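1. for reference, the sequence and a predicted model appear below.
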Amino acid sequence: MIASAFLYPWDVVGDPDAARRVADLGVQRVTLASAYHSTRALTPRHPSRRIVTARHSAVLYPPDADRWRGRELRPYEQSWAAGADPFAEAAEALAAAGLDVHTWVVLAHNSRLGEEHPATSVRNAYGDRYPWAPCIARPEVRTYLVDLAAEAATRPGTTGTDLESCGWYGLAHLHAHDKIGGVGLDGAGQYLMSLCFCDVCAAGYSEHGADPEELRAATIRALRPYWSGETAGAADGTGSAADRAGEWAEVRELLGPDLAEAARGWRDSVAATLQRECVAAVRAAAGAGRPDFRVMLHADPAPHRCGANAGVVPADVLAHADGVVLPCTGPDAAREAILRPFAGHGATDRTLAANFTVVSGMGGSPAALADDAAHAASLGANELRLYHAGLASDADLAAVRAALRRLG
């Protein structure tokens, strides 16, 4: 299987040994961030620093002035990676080391956008806005995301892209000094707290047969047992197929089947059309000069799930995208629940990329990578993604190198 390592441009820029070191892992490709959310990142081998603080979501290349001129929603530029075009500099170094380069584009996850344009954010049943979560049903947000995907995905010298957060984002978010863990929310609770009640979504619920105020009241009513501690949740906690099915069954029970299906009908249609539009825009931007440019989506096979791995309908997404990147770190049952729904769908050239965290300090098991990858392959995976070569320790990278040699 082709193996690709995730990287940030700042992992490479200013470190003359970085590209060679990544190539020596045994990977054939790097998935390099071109548009990314705010983060604080370790750079354990960089010759001049150890920490990079990306203060807000930004593109890591100079955005096209003509494309964005006069537009209210536009990508933010960065100032924490050296150089005028850190993506291009890093990509050139990686290509010189013999590595194929894909872009890594984060779409519907942007806290600064929500802070500066509050109306663009998801608004929950209580009226709270989530500035990190743009509402993908809003026309102005969709236009911005589709154009961002087209520009950020097709950087010169690249042969494909991974689109992350190409769907609904919700409550779950790695936030500075986070204090929301005092009340445990299972998958159903997360979904209820992620429903959007902005004016566009309210109209959408109506179109699908649900009174938005009735849905809002039912959502608030369904959440009360969580705040009181009465609800333990129906999920089995393993991430298995039963876990995902149990989440949706619980939502239907809490809201009532009619309201639940109306909400899901609206949200699923919004996500699916955004995904199709982004894939089409990227392909158009790649143009005739790159007919083999591959467009991948970070995904989860449960359409009601939100986040970086956006919920999708497997058969639908594989009918228009070239493949999916699937989170496969964790127990065998979780890996099976993620991969099996995609196996057998779409053309034979579709890619199922198993994404494994290889940073021990972030919950990864690089020492088990060879066995885990072999298990993923038996379930239909035909590529690997390794998160994240820039963040991993030397010991973690040594384990990755050994695993890739073992896999051949």
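-> Arrived safely, thanks for sending.

2. CA only for contacts and neighbour counts going forward, please
-> Fine.

3. three-state assignment of the residue nearest to E383 when sequence neighbours are not counted?
-> Excluding its sequence neighbours, the residue lying closest to E383 (Cα to Cα, 6 or more residues apart in numbering) is A353, at 4.4 Å. Using DSSP: H, G, I helix; E, B strand; the rest coil, the three-state assignment for A353 comes out as strand.

4. just checking, A353 touches L326?
-> Yes. Proximity of A353 to L326 meets the contact threshold set by Cα atoms under 8 Å, at 6.1 Å.

5. before we move on, back to that, measure the residue nearest to E383 to P9 for me?
-> Relative to P9, A353 is positioned 22 Å away (Cα to Cα, to the nearest Å).

6. for these two, indicate the residue with more neighbours.
-> In this view A353 and P9 are compared by other Cα atoms under 10 Å, and A353 has more residues nearby, 29 against 22.

7. take a look at this one as well, against the first:
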Amino acid sequence: MVSGHAYPWDVLGDPAFVSRCPDSVTLAAAYHSTRAATPLHPEHQIVEARWAALYRPTRSDAWKGQDLRPLEPDWVTSPDAFGDAAAILKKAGKRVTAWIVLTHNTRLGTRRPDVAVVNCFGEVYPYALCPAHPEVRDYAATLAAEAVRDVELDAVSLESCGQLGLAHLGHHEKTDGAWTPAVAALLSICCCTACQSAWSAEGLDSPSVVAALREAVRNPAAEASPAVLATLLSIRHRHTDLLRRQVLASLPGLPVTLHAQPDPWATGPSPGLTPTAEDDVDALLVPCWPLTEDSVEAVRQASTTGLPVDAYVTLLPPAQPADLPAHVRRLREAGASRLSLYHLGLAPAWRQELFATLAEAFGT
């Protein structure tokens, strides 16, 4: 199966969209802030989504008692942009998956830094809500439930269902290449109050752990204790499991694809797989944007879970069109049974033909 990703504003107001898209569309129902190109849309060229938003009506009863809640988007004209776009796609005979981004919310993390990820230097990552906080898990579960409420759907795709870390593409990012992957992993360990409380419950001395992490960042020769790191990872995975299970409990009985990476230490939109994740979901979506062996190996490792693996590939720069068909063939050979292409609305006219080309190369 091949699916293309899209935003509600790609569909609404563009009668030609349904004729360009594949038979399956993964449509954003809740998404983080973005500045999105819309080169083929007849009414606009750019959409400024200034904050993370739920593209459904925000019902006060559903969010009663919760301080963490979405702010309605004023850059779409419909109060139910996702519901309306999904209805258009379903009427055209398309398969629709609700794309829900959970813990990536800069507006909330800025307003409530007490529930955001904090590194070992006390620096807050405002774009990243930490799943160690019950309040964050409640927010994510309500967000997911409201995203799919009363909409005819075929499946759900969960992004950032876990902890985000150091890397964040946005705001003219000037951090690329500043740290080795090992140091970036250390700076992605959350040291917020909830995480440190969980460390203490496991018998760790939190100030000593924070000091050791700082020293390991500053001095590569000063390695953090493997036993301590294993405990920290176990605690992170426990909070990820709690988040995922609460979100899944809030959803109707739809097939769920989880954005994930086989590397257990991975953070970001596709967090590292926990030992129990494969028992809870129906498929894994693995990021395969780099046209390298690393992407192929990630698919190969994910396929050992026995779950269907959805290879996530971008058609956009820096990917070169001529290199993509061979890339998706390698991913299929490595064990990918599905292909998700990014991104239907962002791709200009001259890249649109790649959707069909890559679907053919993948063997569908």
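-> Sure thing, it's come through. Just so we're clear, the structure is a prediction, and the values are computed from it rather than from any experiment.

8. how about the helices in the stretch 101-250 of structure 1?
-> With DSSP state H, counting those that start in this stretch as the definition, the stretch 101-250 of structure 1 shows helices at residue ranges 111-116, 139-153, 187-194, 199-207, 212-228, 241-255.

9. any chance of those in JSON lines, plus distance to R67 of structure 1?
-> Listed next are those as JSON lines, based on distance: least, Cα to Cα, whole Å:
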{"stretch": "helix 111-116", "distance to R67 of structure 1": "18"}
{"stretch": "helix 139-153", "distance to R67 of structure 1": "8"}
{"stretch": "helix 187-194", "distance to R67 of structure 1": "32"}
{"stretch": "helix 199-207", "distance to R67 of structure 1": "26"}
{"stretch": "helix 212-228", "distance to R67 of structure 1": "36"}
{"stretch": "helix 241-255", "distance to R67 of structure 1": "41"}
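
10. can you redo the ones you listed as TSV with distance to T43 of structure 1 and mean neighbour count?
-> Shown next, in TSV, are these (distance: least, Cα to Cα, whole Å; neighbours: other Cα atoms under 10 Å):
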stretch	distance to T43 of structure 1	mean neighbour count
helix 111-116	23	18
helix 139-153	23	21
helix 187-194	33	22
helix 199-207	41	18
helix 212-228	40	17
helix 241-255	36	19
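
11. nearest to F87 of structure 1 among those helices would be which one?
-> Ranking the helices of the stretch 101-250 of structure 1 by their distance to F87 of structure 1 (criterion: Cα to Cα) puts helix 139-153 first, at 10.1 Å.

12. after alignment, which residue of structure 2 pairs with V270 of structure 1?
-> V270 of structure 1 maps onto H239 of structure 2 when the alignment is built from TM-score structural alignment.

13. ok, for that match, nearest residue in space, not its chain neighbours?
-> Nearest in space to H239 of structure 2, with sequence neighbours left out and distances taken as Cα to Cα, 6+ apart, is A132 at 5.2 Å.

14. so what corresponds to that neighbour in structure 1?
-> Alignment note: A132 of structure 2 maps to A137 in structure 1; criterion TM-score structural alignment.

15. residues touching its match, list them.
-> Under the criterion of Cα atoms under 8 Å, 6 or more residues apart in numbering, the contact list for A137 of structure 1 reads V200, C201, V270.

16. between these, which sits nearest R29 of structure 1?
-> Each of those was checked against R29 of structure 1 using Cα to Cα; the closest is V270, at 32.1 Å.

17. helix, strand, or coil at the closest one?
-> helix.

18. quick check: the gap between it and A137 of structure 1.
-> Summarising the geometry, the distance separating V270 of structure 1 from A137 of structure 1, computed by Cα to Cα, is 6 Å.

19. for A263 of structure 1, same thing?
-> 13 Å.

20. cool, and R112 of structure 1?
-> Where A137 of structure 1 is concerned, R112 of structure 1 sits at a distance of 19 Å (Cα to Cα).

21. hang on, P287 of structure 2 packs against S270?
-> Yes. P287 of structure 2 sits in contact with S270 when judged by Cα under 8 Å, with a separation of 7.3 Å.

22. any shared contact partners between those two?
-> Common neighbours of P287 of structure 2 and S270 are listed as H259, A260, Q261 (criterion: Cα under 8 Å, 6+ apart).

23. burial measure for the last one, as a count.
-> Here the neighbour count serves as a burial measure; for Q261 of structure 2 (other Cα under 10 Å) it reads 25.

24. what does it align to in structure 1?
-> Looks like Q261 of structure 2 aligns to D300 there (TM-score structural alignment).

25. help me confirm that that match comes into contact with G307.
-> No. Here D300 of structure 1 does not reach G307: they are 9.2 Å apart, not a contact under Cα under 8 Å.

26. what do these two both touch?
-> Between them, D300 of structure 1 and G307 share no contacting residue, judged by Cα under 8 Å, 6+ apart.

27. does R49 of structure 1 really touch T43, like I thought?
-> Yes. Contact between R49 of structure 1 and T43 holds when scored by Cα under 8 Å: they sit 6.8 Å apart.

28. so which of the two has more stuff around it?
-> More neighbours sit around T43 than around the other of R49 of structure 1 and T43, counting by other Cα under 10 Å; the figures are 21 against 11.

29. residue in structure 2 matching the residue nearest to E383 of structure 1?
-> The equivalent of A353 of structure 1 in structure 2 is D310 (alignment by TM-score structural alignment).

30. pull the contacting residues for that match.
-> If a contact means Cα under 8 Å, 6+ apart, then D310 of structure 2 has A283, L284, L285, V286, A336, S337, R338, L339, S340 as its contacts.

31. any idea what R74 of structure 1 aligns with in structure 2?
-> By TM-score structural alignment, R74 of structure 1 lines up with R69.

32. show me what contacts its match?
-> W63, Y139.

33. how close does it get to R112 of structure 2?
-> When Cα to Cα is applied, the distance between R69 of structure 2 and R112 of structure 2 equals 11 Å.

34. what do you get for R238 of structure 2?
-> Distance of R238 of structure 2 to R112 of structure 2, given as Cα to Cα: 23 Å.
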